[in-house]
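Participant: pasting the structure only:
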């Protein structure tokens, strides 16, 4: 059974909030536009790091942003996430990687 986990980007504080830190929250985060919710895709990168929506992945010379579409998680809007991918960062904490890796998002 797949594990459902989330992380949240706090737009005001410009800080990533991990799933474990959200368990005690008592308000409805899903109705608050101060946050961006990202889901864990259910797999890890080559280094054992959990992969979430919004992560920037790299395989060899190719890089892209993890998105959900067409019933699966993909990056570069076409490539399925495969073994050997590495999380470089994410679009919120590391936006400079988009330009550096020439990723259109």
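Facilitator: Yep, that arrived. Because the structure is predicted, anything quoted here is derived from the model rather than measured.

Participant: Could you use CA atoms for every contact and neighbour count after this?
Facilitator: OK.

Participant: mind checking the SS state of the closest residue to residue 36 other than its chain neighbours?
Facilitator: In this structure, residue 36 finds its nearest non-sequential neighbour in residue 9, 5.0 Å apart by Cα to Cα, 6 or more residues apart in numbering. Put simply, residue 9 is strand when judged by DSSP: H, G, I helix; E, B strand; the rest coil.

Participant: separation between the residue of the chain most remote from its centre and residue 35?
Facilitator: Centroid-distance maximum for the chain: residue 26 at 23.8 Å, with Cα atoms, centre = their mean. Distance of residue 26 to residue 35, computed by Cα to Cα, to the nearest Å: 15 Å.

Participant: Next: residue 87.
Facilitator: 22 Å.

Participant: between those two, which one's more packed in?
Facilitator: residue 87 (24 against 20; other Cα atoms under 10 Å).

Participant: what's near enough to touch the closest residue to residue 18 other than its chain neighbours?
Facilitator: Spatial nearest neighbour of residue 18, excluding adjacent residues (Cα to Cα, 6+ apart): residue 7 at 4.8 Å. Shown in contact with residue 7 (Cα atoms under 8 Å, 6 or more residues apart in numbering): 16-19, 37-40, 52.

Participant: before we go on, here's another structure to hold up against the first:
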């Protein structure tokens, strides 16, 4: 059983927060918060990502929206985004198309919110 947690960028200062996801309904519909041990923070819904339960080769947590680099079978360096599709996490390319991956080791190099230039 993997740990279920989320991250998102706070709307007040742009810092990342990690914890439980809370959706608002009714008059506050569309507002999303992340509850941490230190408080409740409103986050930008476009930045919310779920923890995959995986770590990269350096032990860094891998989240939906992270950019990872890896080497394919013919030793070409590749970059992919972690996405949630069809009830599972997968690698997608810069066009949001799923990629066939043949690797067992990858390195987190950033995320689509802070480092979009890494996909160019």
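Facilitator: Thanks, I have it. Keep in mind that what you see is a predicted model, and the values were worked out from it rather than measured.

Participant: What sits closest to the counterpart of residue 79 of the second structure in the first structure if chain neighbours are left out?
Facilitator: By TM-score structural alignment, residue 79 of the second structure lines up with residue 63 in the first structure. Leaving aside its chain neighbours, residue 63 of the first structure sits nearest to residue 57 (5.4 Å; criterion: Cα to Cα, 6+ apart).

Participant: Please, which helix or strand holds that neighbour?
Facilitator: strand 55-59 (DSSP states H and E).

Participant: Relative to the whole chain's centre, how far out is that strand?
Facilitator: In terms of Cα atoms, centre = their mean, to the nearest Å, the centre of strand 55-59 of the first structure is found 10 Å from the chain centre.

Participant: Check which helices and strands the next helix or strand after that strand is in contact with.
Facilitator: Helices and strands here follow DSSP H and E; after strand 55-59 of the first structure, the next one along the chain is strand 62-69. Counting contacts by 3 or more Cα pairs under 8 Å, 6 or more residues apart in numbering; DSSP states H and E, strand 62-69 of the first structure is packed against strand 55-59, strand 72-75.

Participant: out of the ones you listed, deepest packed?
Facilitator: strand 55-59 (a mean of 22; mean count of other Cα atoms under 10 Å).

Participant: Residue 107 of the second structure maps to what in the first structure?
Facilitator: By TM-score structural alignment, residue 107 of the second structure lines up with residue 86.

Participant: give the contact list for residue 118 of the second structure.
Facilitator: 67, 110.

Participant: Assumed it was part of a helix.
Facilitator: Yes: membership of residue 118 of the second structure in a helix is supported by three-state DSSP.

Participant: which residue lines up with residue 119 of the second structure in the first structure?
Facilitator: Residue 119 of the second structure maps onto residue 98 in the first structure, by TM-score structural alignment.

Participant: In this structure that match contacts residue 90, no?
Facilitator: No: applying Cα atoms under 8 Å as the test, residue 98 of the first structure and residue 90 come out as separate, 9.1 Å apart.

Participant: Would you indicate which residues of the longest strand along the first structure are buried?
Facilitator: Longest among the strand segments of the first structure by residue count, using DSSP state E, is strand 35-44. Neighbour counts over strand 35-44 of the first structure (16 or more other Cα atoms under 10 Å) mark 35-41, 43-44 as buried.
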